[in-house]
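Q: predicted model and sequence follow; I will ask about them next.
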Amino acid sequence: VFPLILGTDVSGVVAAVGEDVSGFKVGDEVFAMVRFPEYVMKGSGAYAEYVRVSASEVAIKPSGIEHIQAGGAPMSLLTAWQFLVELGHDAPNPFQSFPHAPIPLDRKIVVINGAGGGVGHLAVQVAKWKGARVIAVASGKHEALLRELGADQFIDYTTTSVEAAVQDVDLVIDAVGGPNMERFLRVLKRGGALYLVNPLGFSGHEEAARREITVSSTQVRSNGAHLAEAGRLLDDGTIRVVIDSVYPLAEASAAHQRASHGRIQGKIVLSVV
């Protein structure tokens, strides 16, 4: 419904608190994903100088990072966290009849497709933190960064297909979506799992069932407690947010044009200062 204000992720300073709020005070530096997915069609309102946010969606910004990095974190970090660590809610799953359930990753082999993007580069780091051996899939320009972030193996999809390069892995997380997601089934061992960040268009359920592969997705949801947990990893440098580019808020349209061109490394951030 128009007019609406776009954006979901924020990092800033608390200007006022509600009467019943006890966990935060004026002057606190905080970050959050705002009212998602409840307000996805209305506009969550993050492209603004002031944003009203539920206290349950907010966490104290890690002191070890700046607002630019914190502002780029929430949606992508929560997506990686809720897919790989803890779902954290019992809301109905819009993509499937069963709740998503992260599998243990210690000593597992994990392929991350789209590893150079916003969700992907954080998923690489979260999976490494959980003890996995990580195989990152992206274009060649991302290789140095992803190895720096902890990837044990790198596949340049522009020269090598994933299914030709690896087999018998425990988990594939596809952060890209699009056509032919079914190809990842050929990479997985029997009993493995395929996590689809964008599952729309996947048509391999019958093949997955024959091979006893769990195909699962979930809708990321605002969660201040999860941000607080993950924030400790941002604070001590265990994981970091890579920033592709920064635009003034007044140039939001240019930021969207940058996003539409693809080949983003990390996150695009809007600054209001």
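A: All right, it came through fine.
Q: when you work out contacts or count neighbours from here on, use the C-alpha atoms and nothing else.
A: Noted.
Q: can you show me the helices along this protein?
A: Taking DSSP state H, the helices of the chain run over residues 67-71, 74-84, 118-129, 143-148, 162-165, 205-210, 224-235, 252-260.
Q: what are the ranges of the strands in the protein?
A: Along the chain, counting by DSSP state E, strands occupy 9-13, 29-33, 58-60, 109-113, 133-138, 153-156, 169-174, 188-196, 214-216, 243-248, 267-271.
Q: could I get those strands as a markdown table with distance to D20 and mean neighbour count?
A: Formatted as a markdown table, the strands of the chain follow (distance: least, Cα to Cα, whole Å; neighbours: other Cα atoms under 10 Å):
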| stretch | distance to D20 | mean neighbour count |
| --- | --- | --- |
| strand 9-13 | 19 | 24 |
| strand 29-33 | 18 | 26 |
| strand 58-60 | 15 | 24 |
| strand 109-113 | 42 | 25 |
| strand 133-138 | 44 | 25 |
| strand 153-156 | 49 | 18 |
| strand 169-174 | 40 | 24 |
| strand 188-196 | 38 | 21 |
| strand 214-216 | 38 | 19 |
| strand 243-248 | 34 | 16 |
| strand 267-271 | 30 | 22 |
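Q: take a look at this one as well, against the first:
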Amino acid sequence: MSQAIRYARYGGPEVLTLDDVPLPDPGPGQVRVAVRAAGVNGIDWKLRRGFVDRGQLSAGPAGVGVEFAGTVDALGAGVGTGTGTAVDLGAGAGGWRVGQAVFGRVLSGAVATHVPADVGNLLAMPAWLSFEQAAALPVAVDTAWRTLRELDVKEGHTLLIHAVAGGVGLVAAQLARARGVRVVGTASPARHDFLRELGVRPVEYGGDGGDGGDGGDGGDGMAGRVRAAAPEGVDAVLDASGRDVLAMSVELAGGPDRVVTIADGRAAEYGVRFSRGTGGPPLAEVFADVLPLLERGALRVPIERTFPLERTADAHRLSEEGHLLGKIVITVP
């Protein structure tokens, strides 16, 4: 048997249950991973609340979580020693093997003791990463890398990031800084000293500093603070907050084509692109660029807090509250 965090109806964290489920079999081109850690992302609780209805409850209880780290537990058909796909994705000359430490992503169900995963969404885990650190990476790194490419920010540009202290925001800020981009970011004052260490110019969120989030309310006060922090002007905006900042962002950037959001479902109303994690580059391409930065400490993804599997509901509550520095991670015995 296996165990998985699931929900049978939409609602708050209280709908999550830890269920005994049959041990999943890996399909063709998949491996089964014994999960050691899983990341928590905003999409997890938005799906659970029914804000993003993918019809996931039509066939019964749905799993949660899209990123994980663990060890290969079983190989599906067409996966094994000498598999070309595995070599291409960094599994090594021998291909994927049982017992190998890996990290990656799935569509859902990562918060479990076992999860089947396509090898195309899997990477061999370097020895210098812990399972908790690796589980925090796939979504934040992939999203940050993708949105920076969509915004086409270059050396000498100024990038404004809303919710810069969250997982995606922190990675995007550090990748941009590594490319010679100036970064201004909205965040709660408690995060400002850390952000300055990364070379980010922090700006307090909200028109009056009191909206309680890490994004902003779009008020003139915050726009004025951004202009003061970036007297050279803003060339592009990444909204990772979803807290009604798009109108202000379009004004600051000079047009909707210079703004991307990953969090505000009203993007079309403002002519802004909503960036989704579909059709992007493979993880191997993204991490070929990012892993060297992580290894030498030029990129940091802090873990705000870890929770054991049976306390996943508490992890979701914290994620919904915001005020995070980096990522929340679920640990699996």
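A: Looks like it came in fine. The structure displayed is predicted, hence computed values, not measured ones.
Q: quick revisit: can you check which of the strands of structure 1 gets nearest to G71 of structure 1?
A: Closest approach to G71 of structure 1 among those (Cα to Cα): strand 9-13, 4.6 Å.
Q: give the aligned range of that closest one in structure 2.
A: Residues 67-71 of structure 2 are the counterpart of strand 9-13 of structure 1, counting by TM-score structural alignment.
Q: what's the average distance of that stretch to structure 1?
A: In this overlay with structure 1, the average offset of stretch 67-71 of structure 2 from its partner residues is 0.8 Å by mean Cα distance after the TM-score superposition for structure 1.
Q: contacts for that stretch, please.
A: Stretch 67-71 of structure 2 is touched from outside by 33-40, 98-106, 110-111, 131-132, 134-139, with contacts defined as Cα atoms under 8 Å, 6 or more residues apart in numbering.
Q: how much space between the nearest residue to A74 of structure 2 once chain neighbours are set aside and V115 of structure 2?
A: Spatial nearest neighbour of A74 of structure 2, chain neighbours left out: R32 (5.0 Å); criterion: Cα to Cα, 6 or more residues apart in numbering. Distance, R32 of structure 2 to V115 of structure 2, using Cα to Cα, to the nearest Å: 6 Å.
Q: now G109 of structure 2
A: For G109 of structure 2, the distance to V115 of structure 2 equals 7 Å [Cα to Cα].
Q: the two: which is more packed in?
A: V115 (27 against 22; other Cα atoms under 10 Å).
Q: surely that one touches L107?
A: No - using Cα atoms under 8 Å as the test, V115 of structure 2 is too far from L107 to be in contact (10.7 Å).
Q: give the aligned equivalent of E49 of structure 1 in structure 2.
A: Using TM-score structural alignment, the equivalent of E49 of structure 1 in structure 2 is T113.
Q: surely that match meets V332?
A: Yes - T113 of structure 2 is within contact range of V332, at 6.4 Å (criterion: Cα under 8 Å).
Q: what do those two both touch?
A: Common neighbours of T113 of structure 2 and V332, using Cα under 8 Å, 6+ apart, are V35, R36.
Q: between the two, tell me which one has more neighbours.
A: A direct count of neighbours by other Cα under 10 Å for T113 of structure 2 and V332 places T113 higher, at 25 against 20.
Q: for the more buried one, what are its contacts?
A: Contacts for T113 of structure 2 (Cα under 8 Å, 6+ apart) come out as S2, Q3, A4, A34, V35, R36, V332, P333.
Q: can you tell me the closest non-neighbouring residue to Q174 of structure 2?
A: Nearest one to Q174 of structure 2, counting by Cα to Cα, 6+ apart, is L299 at 6.1 Å.
Q: what's the local residue count around the counterpart of F287 of structure 2 in structure 1?
A: Using TM-score structural alignment, the partner of F287 of structure 2 in structure 1 is A228. Using other Cα under 10 Å, A228 of structure 1 has 20 neighbouring residues.
Q: cheers, nothing more for now.
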